[in-house]
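Enquirer: with the input below, show me the fold.
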Amino acid sequence: TEQSFEVDLNDWGEVRFVSYLPTYDTLWEDVSFVLAKDNQIVYHFPAYFENNSTENDSVGMFDSVEAVGFQDIDGDGAEDVIVIINYVTGAGPQGMMPRKTIRIFSSQNKGFVIQHDLIDELMKNMKEDDISIPAICDYVTLMETNEIYDGYRTIYQQYFADEGCDFMISYGANGNSRVILNENEKIIEYLVYDRLSENEKCELYVLYRSKKNADGSWHISEAEILDIFAYSMSTKDVVSSGKTSWSATGSEEHEIN
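Expert: Model (predicted):
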């Protein structure tokens, strides 16, 4: 009941969004969602899994609905539905620890469709600890801000993908984006969009390394600069400056850009 809401939703008007627990008649039954009006179900949201069962998927068993959001994330003027769902696998020492998954229902043709590609993109590139309704919306906005997101992607593909680095979008306390490339118990390395270059031809990105404290915390203010990259918005090329501080002299090609 805490994840069911009265909402004014697109052409449906005033309806109740209802999250239904599995009946558990079927062991692997998944959560389901409907819209109700005047105590009558008027719409069933499409099931993510075949037969609404997770039995043949590695996601595990349904645990809980963590959050529901109603946002127009694709800019078409209609509200979409974002749901964060927890599952447990029962496998391994942390098997009963709930793991977050994302479900996005996009408003379409007087109903809703599941955005599988977008969900896959988000699940692959967001840190699980960062998953929240606002962070999902921020990520989608970042994707739509093509120059900044494309810069992240291009730098990653040209300099880090072959090294087996991660590409995990995260957000600082100030809401600014960053891409986490490497992380372990001692250090974290990440790419941060900084600003437009003075000649307004390139977006500048900084590669940082931060040492972690004993409690796992770290601070960008104490980070070491490993490199500064220039991403050309016109040619889509990336140049590494080799600079480890803003005052240092970079490569000739970087300085020209």
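Enquirer: use CA for all of it now, contacts and neighbours both
Expert: Noted.
Enquirer: burial of residue 17, as a residue count?
Expert: By other Cα atoms under 10 Å, 22 other residues sit near residue 17.
Enquirer: the structure of the following sequence is requested for comparison with the preceding one:
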Amino acid sequence: MKHVNKYLSLALALVLCLSLAACGESNEDYGDDGSDYNLYGVPDSFEGLVKDSEQMANLYIYGGAWTGEDGGTLIVANNDEGDEVRFALYDAGEELTASGFIQFVPDYDYDYFYNEHDGVAYRSWFDEVGALYVAELGTFTKVTGDAPGENTGDIDFEMMAGIWYLDAEADARSILVFDENGGWELLERPGGDGDPTTVDSGTIELAPEDAEEMYLAVSDLYDQVVYEFTLLDHDTVRWGSEFEFYQKMA
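Expert: Alright, predicted model coming up:
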């Protein structure tokens, strides 16, 4: 019986040691800067990413211009063929420092920025306030528009944000969605009564004439496609050349 108790005590001590060791290593599961809970040990970077047009990142999430904490600028847009989401990173002196494509990697469940300059893919993520982190490349804040300096102005995107229905009908054939960061999305129901499907999306700019409450919805999906719209009041929009009226209901 004494031998049994002795071995049982040793076994319990071993379990306790292993538990303490596991607790001591748990911090390695988090990102280097502590801003991202990387619980599965996903690599911040790796070499050999194979381009796959079926896994390209969502342009609606990344498209436009971003300002880096170091004063640099990140530009994201589709290529001419429309089958790649491309990025270009410039330093504060406007020198190109990295460029390539953004692609979702299913094995890691993250989007990666593949830098064609060094052949390395860098993991990306967003924090709770919408800042974009790209491992080793920097931290970026969205500048509304497709290039530095565009779409600037006194636009109250938070007031504009919401879901707008054509003719104030809940089952409207056409729906507009504005977000708090200056993005927009146009949805339509196939045949007028199907589930809403996105047909266009992009970013909002002030009209060049700086007309009061007049804006431009610039498409990210189609070249040289721009919709004019006017805020008639806090919950009514006159949209496009057909002067259709949308009411904010959510």
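Enquirer: got a TM-score for the two of them?
Expert: Between these two chains, after superposing, the TM-score reads 0.34 (TM-score structural alignment, normalised by the length of structure 2); 137 aligned residues with a Cα RMSD of 5.5 Å.
Enquirer: and the strands in the stretch 101-250 of structure 1, which stretches?
Expert: When secondary structure is read from DSSP state E, counting those that start in this stretch, the stretch 101-250 of structure 1 shows strands at 111-114, 168-171, 177-183, 187-196, 202-211, 224-232, 238-240.
Enquirer: what's the last one packed up against?
Expert: Strand 238-240 of structure 1 makes packing contacts with strand 224-232, helix 252-256 when contacts are defined by 3 or more Cα pairs under 8 Å, 6 or more residues apart in numbering; DSSP states H and E.
Enquirer: who touches it?
Expert: Contacts with strand 238-240 of structure 1, where a contact means Cα atoms under 8 Å, 6 or more residues apart in numbering, come from 154-155, 158, 227-232, 251, 253-254.
Enquirer: how about the strands of the stretch 101-250 of structure 1 in a markdown table, adding mean neighbour count and distance to residue 121 of structure 1?
Expert: Listed next are those as a markdown table, based on neighbours: other Cα atoms under 10 Å; distance: least, Cα to Cα, whole Å:
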| stretch | mean neighbour count | distance to residue 121 of structure 1 |
| --- | --- | --- |
| strand 111-114 | 17 | 13 |
| strand 168-171 | 21 | 10 |
| strand 177-183 | 20 | 14 |
| strand 187-196 | 19 | 18 |
| strand 202-211 | 22 | 22 |
| strand 224-232 | 21 | 22 |
| strand 238-240 | 20 | 23 |
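Enquirer: closest one to residue 141 of structure 1 among the ones you listed?
Expert: Closest to residue 141 of structure 1 of the strands of the stretch 101-250 of structure 1 is strand 177-183 (Cα to Cα; 10.8 Å).
Enquirer: quick one: that closest one to strand 187-196, angle?
Expert: Orientation of strand 177-183 of structure 1 against strand 187-196 (axes from the mean of the first three to the mean of the last three Cα atoms, to 10 degrees) gives an angle of 150 degrees.
Enquirer: among the strands of the stretch 101-250 of structure 1, which comes closest to residue 87 of structure 1?
Expert: Comparing the strands of the stretch 101-250 of structure 1 under Cα to Cα, the one sitting nearest is strand 111-114, at 18.5 Å.
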